[in-house]
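Engineer: Take this sequence and fold it.
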Amino acid sequence: MQTRNKIFDDISQLATNAMGVAQGAREEAETAMKSWMDRWIADRDLVTREEFEAVRAMAQKAREENEALKARIDALEGKA
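Structural biologist: Presented below is the predicted three-dimensional model:
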């Protein structure tokens, strides 16, 4: 009976080790894929969301300033 428990213990240990190896391989694959995607995106010169939002805000501010200046020009031309 003692031999049988030893076999089950060995099988259990083997399964536990295999799960650890599988989890390590999964983490390594995820890291490699993320690194590859980061390089791919960097090579494409894509902008980040933060950069896009900053340029969008600058464009909106420029439009508002242009409208204000146009209204001012129209008012000055109307007085002349």
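Engineer: alpha carbons only for contacts and neighbour counts from here, please
Structural biologist: Fine.
Engineer: does residue 30 count as helix, strand or coil?
Structural biologist: Secondary structure state of residue 30, per DSSP: H, G, I helix; E, B strand; the rest coil, is helix.
Engineer: Which stretches in the protein count as helices?
Structural biologist: For the chain, the helices defined by DSSP state H occupy 2-43, 49-79.
Engineer: Let me have the ones you listed in CSV, adding mean neighbour count as columns.
Structural biologist: Listed next are the helices of the chain as CSV, based on neighbours: other C-alpha atoms under 10 Å:
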stretch, mean neighbour count
helix 2-43, 11
helix 49-79, 11
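Engineer: To check against the first, give me the structure of this:
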Amino acid sequence: MQNKSEFGGDFAKFINGLAGTVAGMSREAGESARERTREWIAGLDFVSREEFEAVKEMAAKAREEADSLAARVAALEAALSARAAGGGE
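Structural biologist: Below is the predicted model of the structure:
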């Protein structure tokens, strides 16, 4: 028969081992949940901030170019109208 101090030491070792096992399981569960969340988000059609900013910048440049072209077309139309009104050389 074990004495009480040996039993207490064995019980403490058991509890420490159990605590370590539970901590490891908790850590693994957290990592697994994070990985599943990353995979789920990756499956959605989200874009990164960098991709969003790049597209936003391209759209701004395209808008500026469209405005510039619209101004050129208006100037050409005005020149044609003036030419037509002046006798059309």
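Engineer: quick one, what contacts residue 61 of structure 1?
Structural biologist: If you count contacts by C-alpha atoms under 8 Å, 6 or more residues apart in numbering, residue 61 of structure 1 has none.
Engineer: which residues sit in contact with the aligned partner of residue 79 of structure 2 in structure 1?
Structural biologist: Aligned by TM-score structural alignment, residue 79 of structure 2 pairs with residue 79 of structure 1. Contacts for residue 79 of structure 1 (C-alpha under 8 Å, 6+ apart) come out as none.
Engineer: separation between residue 79 of structure 1 and residue 39 of structure 1?
Structural biologist: 59 Å (C-alpha to C-alpha, to the nearest Å).
Engineer: same check, this time on residue 7 of structure 1
Structural biologist: Distance of residue 7 of structure 1 to residue 39 of structure 1, given as C-alpha to C-alpha: 48 Å.
Engineer: Equivalent analysis for residue 57 of structure 1, please.
Structural biologist: Look at residue 57 of structure 1 and residue 39 of structure 1: by C-alpha to C-alpha, they are 28 Å apart.
Engineer: Likewise for residue 70 of structure 1?
Structural biologist: From residue 70 of structure 1 across to residue 39 of structure 1, the span is 45 Å (C-alpha to C-alpha).
Engineer: what's the answer for residue 49 of structure 1, then?
Structural biologist: 17 Å.
Engineer: Kindly report the same for residue 45 of structure 1.
Structural biologist: Separation of residue 45 of structure 1 from residue 39 of structure 1 (C-alpha to C-alpha): 10 Å.
Engineer: and if you look at residue 78 of structure 1?
Structural biologist: As judged by C-alpha to C-alpha, residue 78 of structure 1 and residue 39 of structure 1 stand 57 Å apart.
Engineer: now do residue 15 of structure 1
Structural biologist: Taking C-alpha to C-alpha, one finds residue 15 of structure 1 at 36 Å from residue 39 of structure 1.
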